[in-house]
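Participant: Okay, here's the prediction I keep looking at, along with the sequence it came from:
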Amino acid sequence: MVLVVERTGERAAGAEPGALRADARRNRERIVLAARELFMTQGVDVSMDEVARRAGVGKGTLYRRFPDRDLLLEAVALDIYERLTVMARRAWERGPDAWSSLNGFLREWAAFRFGLANSPLCHPMREALKGNRQLRDARDVWLELFERMVREAQDDGVLRRDIGCGDIVMFMDRLVQETGAPADVADTVPARLLELLLDALRVQPGSVLPGRAITGADLNRPVSGP
């Protein structure tokens, strides 16, 4: 997926995808992928030179596509939200019911290892959302699909009522972080945790969660201090 970030009255993050040659599109995709991986693991202050090295492109190519770090950050954030939207739509179309769709979406999300709530990208993405309408719209489209799956699975009596999509976002973020597990079991830990999550989401008598359900809107509120 090739994505473009535009900021009203400001420079766009590179040319429109349709206007790029095939090799230029591939370079842009490599840059965004490399930046996403580095931003999530090392933080957004990682050097642009390192991004270029990870992407396998020259510094000149990187700066032609993304003249500054903010444009690259916004492109990464938009890429994440639009990919999540594609996953959600695909799961919705394939699933025979809302629970099956939600199940498929969460499995694909886990495979892509997108952390949104507690990764090094969390605060920068919040800041980028404030000044970028296109980014907010992309986030809202994804959340609307996600919340629809949650609500309909609850209406079907399969998903517990005291859960909101924000609860699931928080868990998924933890799921894709490094676990610190021993090397011989580390590869299986995310899959085990995902199965536990899916089991816990189903209606189970006698299980009461503290507090209230965390909604998609709650994810936009200021986070609490240490």
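Facilitator: Received it, and whenever you're ready, just let me know what you need. Every value quoted in this text rests on a predicted model; they were computed, and no experiment measured them.

Participant: CA atoms for contacts and neighbours, from now on please.
Facilitator: Noted.

Participant: how about the helices of this structure, start to end?
Facilitator: Remark: helices assigned in the chain by DSSP state H are 22-42, 48-55, 59-65, 69-94, 98-112, 122-131, 133-155, 165-176, 183-186, 189-201.

Participant: right, so of those helices, which gets closest to Val4?
Facilitator: Val4 sits nearest to helix 69-94 of all those, at 6.5 Å, using C-alpha to C-alpha.

Participant: how much does that closest one deviate in direction from helix 133-155?
Facilitator: Angle of helix 69-94 versus helix 133-155, following axes from the mean of the first three to the mean of the last three C-alpha atoms, to 10 degrees, is 30 degrees.

Participant: Can you name every helix or strand that helix 69-94 contacts?
Facilitator: Applying 3 or more C-alpha pairs under 8 Å, 6 or more residues apart in numbering; DSSP states H and E, one finds that helix 69-94 contacts helix 22-42, helix 98-112, helix 122-131, helix 133-155.

Participant: put this beside the first:
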Amino acid sequence: MSESGLRADAERNRQRILVAAEALFLERGASVSLDEVAKRAKVGAGTLYRRFPTREALLAATSNERFTSVAEASRARDADHGPEEALRHFLEELALNTSVYRSLAASLGTVIQHGTPGCNAITEEGHRLLRRAKEAGIVREDASFDDIICVVSAISIAVEKETAPAPRVAHLVDLLFNGMRAHLQIR
């Protein structure tokens, strides 16, 4: 048995599926047929669906390392940035990493619910940063992690076809913050 608890041949098939999916998602986007993924991986469709019963499960698995890196980088930056700047960096990096595969953004909310280590890390870090920003009075109390994922998805969709998306992502995150900002009410 391998580290993942799979027999060696099953683990090889799983890795072949992930490599094929990554290549196809990068080439043609997240909406590529799962049968094409199985064909490129040289496994049967049943083998693919046994390991990854849905497209979102496969997207979560192929995005796992990227999502883990975003969360780890955010935690590593924590001491050097205030709550607003930390949340901004996190949102920018998540949007950029979500736009890696064309069409991933459309299902990001579902993908991150798949419980991979990377999905869990993104969710935990997002909640932590949002809570920290609320406690500092920077973000409105009614802003939720689900709201942030919706907006990150929209930002990712907006920049999918751009060759240098980082400046546009930063601008759109700035617009997001203008809407999320906690405002003092004068009576």
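Facilitator: Arrived safely. Given the structure is predicted, the values throughout are model-derived calculations rather than measurements.

Participant: What would you report as the TM-score here?
Facilitator: Here the superposed chains carry a TM-score of 0.64, computed using TM-score structural alignment, normalised by the length of the second structure; 172 aligned residues with a C-alpha RMSD of 4.5 Å.

Participant: related to what we said a few turns ago, tabulate the helices of the first structure in TSV, adding columns for mean neighbour count.
Facilitator: Output for the helices of the first structure, formatted as TSV (neighbours: other C-alpha atoms under 10 Å):
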stretch	mean neighbour count
helix 22-42	19
helix 48-55	18
helix 59-65	16
helix 69-94	21
helix 98-112	19
helix 122-131	16
helix 133-155	18
helix 165-176	20
helix 183-186	9
helix 189-201	15
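
Participant: For Arg174 of the first structure, find the nearest of the helices and strands packed on helix 69-94 of the first structure.
Facilitator: helix 98-112 (10.4 Å).

Participant: contacting residues around that closest one?
Facilitator: 84, 87-88, 91-95, 146, 149-150, 152-153, 156, 158-159, 172, 175-176, 190, 194, 198 (C-alpha atoms under 8 Å, 6 or more residues apart in numbering).

Participant: For Asp68 of the first structure, which of the helices and strands packed on helix 69-94 of the first structure is the nearest?
Facilitator: helix 22-42 (12.7 Å).

Participant: Show me what the closest one is packed up against.
Facilitator: helix 48-55, helix 59-65, helix 69-94.

Participant: Let me know the angle separating the first one from helix 69-94.
Facilitator: Meaning helix 48-55 of the first structure. 40 degrees.

Participant: Could you export the helices of the first structure as CSV, including distance to Arg11 of the first structure?
Facilitator: Converted to CSV, the helices of the first structure look like this (distance: least, C-alpha to C-alpha, whole Å):
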stretch, distance to Arg11 of the first structure
helix 22-42, 16
helix 48-55, 18
helix 59-65, 11
helix 69-94, 8
helix 98-112, 29
helix 122-131, 13
helix 133-155, 14
helix 165-176, 31
helix 183-186, 43
helix 189-201, 39
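
Participant: To which residue of the second structure is Leu71 of the first structure aligned?
Facilitator: Aligned by TM-score structural alignment, Leu71 of the first structure pairs with Arg51 of the second structure.

Participant: Is its match in contact with Arg16, as I believe?
Facilitator: No. The pair Arg51 of the second structure / Arg16 is not scored as a contact, 11.5 Å apart, by C-alpha atoms under 8 Å.

Participant: picking up where we left off before, wait, which of the helices of the first structure is closest to Ala13 of the first structure?
Facilitator: helix 69-94 (5.5 Å).

Participant: what about the closest one, distance to the chain center?
Facilitator: Computed by C-alpha atoms, centre = their mean, to the nearest Å, the separation of helix 69-94 of the first structure from the middle of its chain amounts to 7 Å.

Participant: can you give me the angle it makes with helix 98-112?
Facilitator: Going by the same axes, to 10 degrees, helix 69-94 of the first structure makes 140 degrees with helix 98-112.

Participant: Compare the helices and strands packed on helix 22-42 of the first structure and report which one is nearest to Gly131 of the first structure.
Facilitator: helix 69-94 (10.1 Å).

Participant: and the angle from that closest one to helix 22-42?
Facilitator: Using the same axes, to 10 degrees: helix 69-94 of the first structure against helix 22-42 is 100 degrees.

Participant: before we move on, the earlier item: make a markdown table from the helices and strands packed on helix 22-42 of the first structure and add distance to Trp109 of the first structure to it.
Facilitator: Shown next, in a markdown table, are those (distance: least, C-alpha to C-alpha, whole Å):
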| stretch | distance to Trp109 of the first structure |
| --- | --- |
| helix 48-55 | 23 |
| helix 59-65 | 27 |
| helix 69-94 | 7 |
